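Student: model this:
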Amino acid sequence: MFFVDTIEVAGLGNRSYLAGGERTAVVVDPPRDIDRVIAAAARRGVRVSHVVETHLHNDYVTGGLELARVTGAAYLVPAGARVSYRRVSVHDGDRHDIDTPAGLALRALATPGHTPHHTSYVLEENGTAVAVFTGGSLLIGTVGRPDLVEPRLTEQLARAQHASAHRLAAELPDGTEVLPTHGFGSFCSSGQAQGASSTIGKEKASNEALLRDADDFVADLLAGLDDIPAYYTHMGPANAAGPAPVDLTPPAVADAEEIASRLAAGEWVVDLRHRLAFAEGHVAGSFNFEAAGQLATYLAWLIPWGKPVTLLAESPGQLAAVQRELARVGIDRPAAAATGGPEQWVRRGEALASFPRATFADLAAHPEPGVVVLDVRRDGERSGGYVEGSVHIPLHTLPGRLAEVPGGQVWVHCGGGMRAAIAASLLDAAGRDVVAVDDSFDAAGKAGLTIRTR
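Tutor: This next block holds a predicted model:
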């Protein structure tokens, strides 16, 4: 008998896996905070004998090297990946025994496309394929994006991605479970995952990569690619060099004076509370990235890389969770932190800043001229429909384009409210009169606003 445990990394839209038998197990694409993986292995009562990477990741810092060091496991990395540390180079067709009494082994399948060296791993029980760890190759209902390595290679990798999906479908039984790393909200996915689980047979019936010829599939895949998070630039090199062990000890405590001083120095002070609480009262100049949202992705995308960040949290637990999440994308140590509420974060006599929230119905009923409607969704979202007359500046470009926002009161919206809150905090910190539209974009047309399409 074998088991496969999923280790969710929901904030990044990824999954890692622990798979094995009664005695030993393999870990696939582990997150940087390896204590979660070690705890999962301890619950199963197994020793981690192998740690494998499907590819050098572009969206997070791996914990693979450190996990292999701590557990004494063999560290398997595709041979084509250029790294600066010792590893077991994996080639197409290589087999590694995972749990001999259970008849478990891993077989490597070269599946280039997401990266040139991408490798999937087939989990076999007594020679029969039972699952395949597909990393960023064949995802649930889609495939990994092929444009993260080098622009000149994108079309070539897109065609390789199509071929790799077909190889997996041709060589594996229909009942083989498909276990991807990306595709659950990750920007490494070229489309939205369709469901939580799948098999090769289900993908044959539903995945566009397996239903369409290469030319049509590649054309649509390339046309649908959206912007790449800026922090991805730093992930591949970090993983190739060998990430340092993560340090999750609490950061230094900041009082109101230090918070003010850091703001005056141009550093980022990030309020992790819910957008409703932030809008009602916050430290002037601070930015709102909700702890419960895709915080790591958007904060790492927007912040100038290497700029010190101070975190303001409701509780030590919230702070610790966010610190862990940020470490996964290479924001290792907050400069400082504070917990509690905004009244504790401002100096005596200083007032809290605030701004109103609204719905699309409120916007439709707003008669005043000169109101600016700012859409901060990505290009692909806007192409499906937008409010007539709205200004479009995607959130990830807004910090460098604040001067392009026309004068007047700014009603800022996204697709659901979270990104609008981030944008509203950026505008508020810049001294703009802002209203955060905290509503689903589906409500805009129903409210009577005119929706245009390209």
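Student: use CA for all of it now, contacts and neighbours both
Tutor: OK.
Student: I'd like to know which elements the longest helix seen in the chain is packed against.
Tutor: Secondary structure of the chain per DSSP state H: the longest helix is helix 154-171. Helices and strands touching helix 154-171, by 3 or more CA pairs under 8 Å, 6 or more residues apart in numbering; DSSP states H and E, are helix 200-206, helix 208-211, helix 214-223.
Student: 10 Å instead, please
Tutor: strand 104-110, strand 119-125, strand 128-135, helix 200-206, helix 208-211, helix 214-223 (3 or more CA pairs under 10 Å, 6 or more residues apart in numbering; DSSP states H and E).
Student: Could you also give me the structure for this next sequence, so I can compare it with the first?
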Amino acid sequence: MFFVDTLELEGLGNRSYLAGGARSAVVVDPPRDIDRVLATAARRGVRISHVVETHVHNDYVSGGLELARVTGAVYLVPAGADVAFARVPVADGDTVAVDDGVELRAVATPGHTPHHTSYVLLEGGVPAVAFTGGSLLIGTVGRPDLVEPRLTEELARAQHASAHRLAAELPDETSVLPTHGFGSFCSSAQAEGDASTIGREKAVNAALTEDVDSFVARLLAGLDDIPAYYTHMGPANAHGPAPVDLTPPAVVGAEEIAARLAAGEWVVDLRNRVAFAEGHVAGSFNFEADGKLATYLAWMIPWGKPVTLLADSPEQLADAQRELVRVGVDRPAGAATGTPEDWVTEGARPVSFPRSTFAGLAGRGADDVVVLDVRRRSERAAGYVAGSVHIPVHELHGRLGEVPDGTVWVHCAGGMRAAIAASLLHAAGRDVVAVDDGFDAAVAAGLTVTGRADGDEQAEQAEQGGRSHRA
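Tutor: Next up is the predicted model:
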């Protein structure tokens, strides 16, 4: 009897898998922090015989090379992938024995990348599970625009063909277990549910219900922003990632924190946004450890810039460090735990800024204010507060000068990105109010929310950062 254990990478919206039989198992698309994989295998009492990659990943650093080295497992990488390390190239139709009666068969499924390969787990020769990586996802497919812009349409058409191949070759009851789609920006849309089968995907997945031209047009029109750190992930994985070092970073005191801020380094406060707003070190930025820390910090920080982490506990710091190594932010320059009072120099005090809601925004006084929307363009296209300025949070650090004068009320869709933006603005000396509220509350609060912006307004907003929203 086979088993499948799922390893969630919640901050990145991805999954890895350990699957096999009574004595041995295969790992699919492992995370860089391989200790979690090794612990899962130890609990199962199985030997890791094979490590497989569905593709060279763009959204996180793989632990496959190191896991294969540590365990002595056979490392399978699609034959078309250009990598700089020794591996066993796998081609369409290749089959490997994992355990008694349990086999893994490679199925070429180009689309997310040109070399993308899915793996079908067979028990007694019968397909049971399809590890689909970034090909067929739950209700959607992996995005085709991460390799080369000139290949995007070609790869989108390949996604359609690959989905149809899987649907034609596998029984309806075959489980679909993708790597992407649970919040990952490698997915072309959010996964529709938590589990699926080939039969269900035939009924609901646009790749299987629409003709190729309609599917491609819809897919290309819906592509969203690409996190900046993706540029570094593919080359790191192709070269061969180094082993991780999760030992605690050097402890820094208040004077050192102040010196690093003065030098222009990033000091990142990992505490929740409520605590940060109530008191923090002037000049520090707030990226909640419980939010999408790795995605947004890696997206926004200039690549290679030293980062010092401030946390309320050693556990929070360790968890954040683990999240960050998954996207190549390997060693914090320093760290401190405790409270803001511990992190400010003698004679200084923590600083703060107010939080509010959309109802608070609607009921504000007569003073001039700026409403800043830091959601992505795709989110804003579905509706926005009339007169608001639009600068996506991942662009804000480089566009602070475009925010008009006045008190800035900053919002996103739920509060996390607004907190990041508010911390950037506050560090730059702006008066700011963080709107910690769901965007659906804007209409209920009495604010005017307009529909899709026309091309002229979008172009003007891109050029000038929009207009201030006056009381």
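Student: State the span of structure 2 onto which the longest helix of structure 1 is aligned.
Tutor: Mapped onto structure 2 using TM-score structural alignment, helix 154-171 of structure 1 spans residues 152-169.
Student: Report the mean deviation for that stretch after fitting onto structure 1.
Tutor: In the superposition with structure 1, the average deviation recorded for stretch 152-169 of structure 2 is 0.5 Å (mean CA distance after the TM-score superposition for structure 1).
Student: need the helices and strands packed on helix 154-171 of structure 1 in JSON lines with distance to residue 449 of structure 1 and mean neighbour count, can you?
Tutor: What follows is those, written out as JSON lines (distance: least, CA to CA, whole Å; neighbours: other CA atoms under 10 Å):
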{"stretch": "strand 104-110", "distance to residue 449 of structure 1": "50", "mean neighbour count": "23"}
{"stretch": "strand 119-125", "distance to residue 449 of structure 1": "47", "mean neighbour count": "26"}
{"stretch": "strand 128-135", "distance to residue 449 of structure 1": "42", "mean neighbour count": "24"}
{"stretch": "helix 200-206", "distance to residue 449 of structure 1": "35", "mean neighbour count": "17"}
{"stretch": "helix 208-211", "distance to residue 449 of structure 1": "34", "mean neighbour count": "19"}
{"stretch": "helix 214-223", "distance to residue 449 of structure 1": "29", "mean neighbour count": "15"}
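Student: so can I have TSV of these showing distance to residue 270 of structure 1?
Tutor: As requested, those are exported to TSV (distance: least, CA to CA, whole Å):
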stretch	distance to residue 270 of structure 1
strand 104-110	42
strand 119-125	38
strand 128-135	32
helix 200-206	41
helix 208-211	40
helix 214-223	35
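Student: what residues are up against residue 304 of structure 2?
Tutor: Going by CA atoms under 10 Å, 6 or more residues apart in numbering, residue 304 of structure 2 touches 298, 328, 329, 330.
Student: now residue 236 of structure 1
Tutor: By CA under 10 Å, 6+ apart, the neighbours of residue 236 of structure 1 are 55, 56, 57, 58, 59, 60, 61, 62, 83, 148, 149, 242.
Student: buried stuff in the match of helix 154-171 of structure 1?
Tutor: Within stretch 152-169 of structure 2, the residues scored as buried using 16 or more other CA atoms under 10 Å are 152-164, 166-167.
Student: do the same with stretch 187-202 of structure 1
Tutor: Going by neighbour count (16+ other CA under 10 Å), the buried part of stretch 187-202 of structure 1 is 187, 188, 189, 190, 191, 192, 193, 198, 199, 200, 201, 202.
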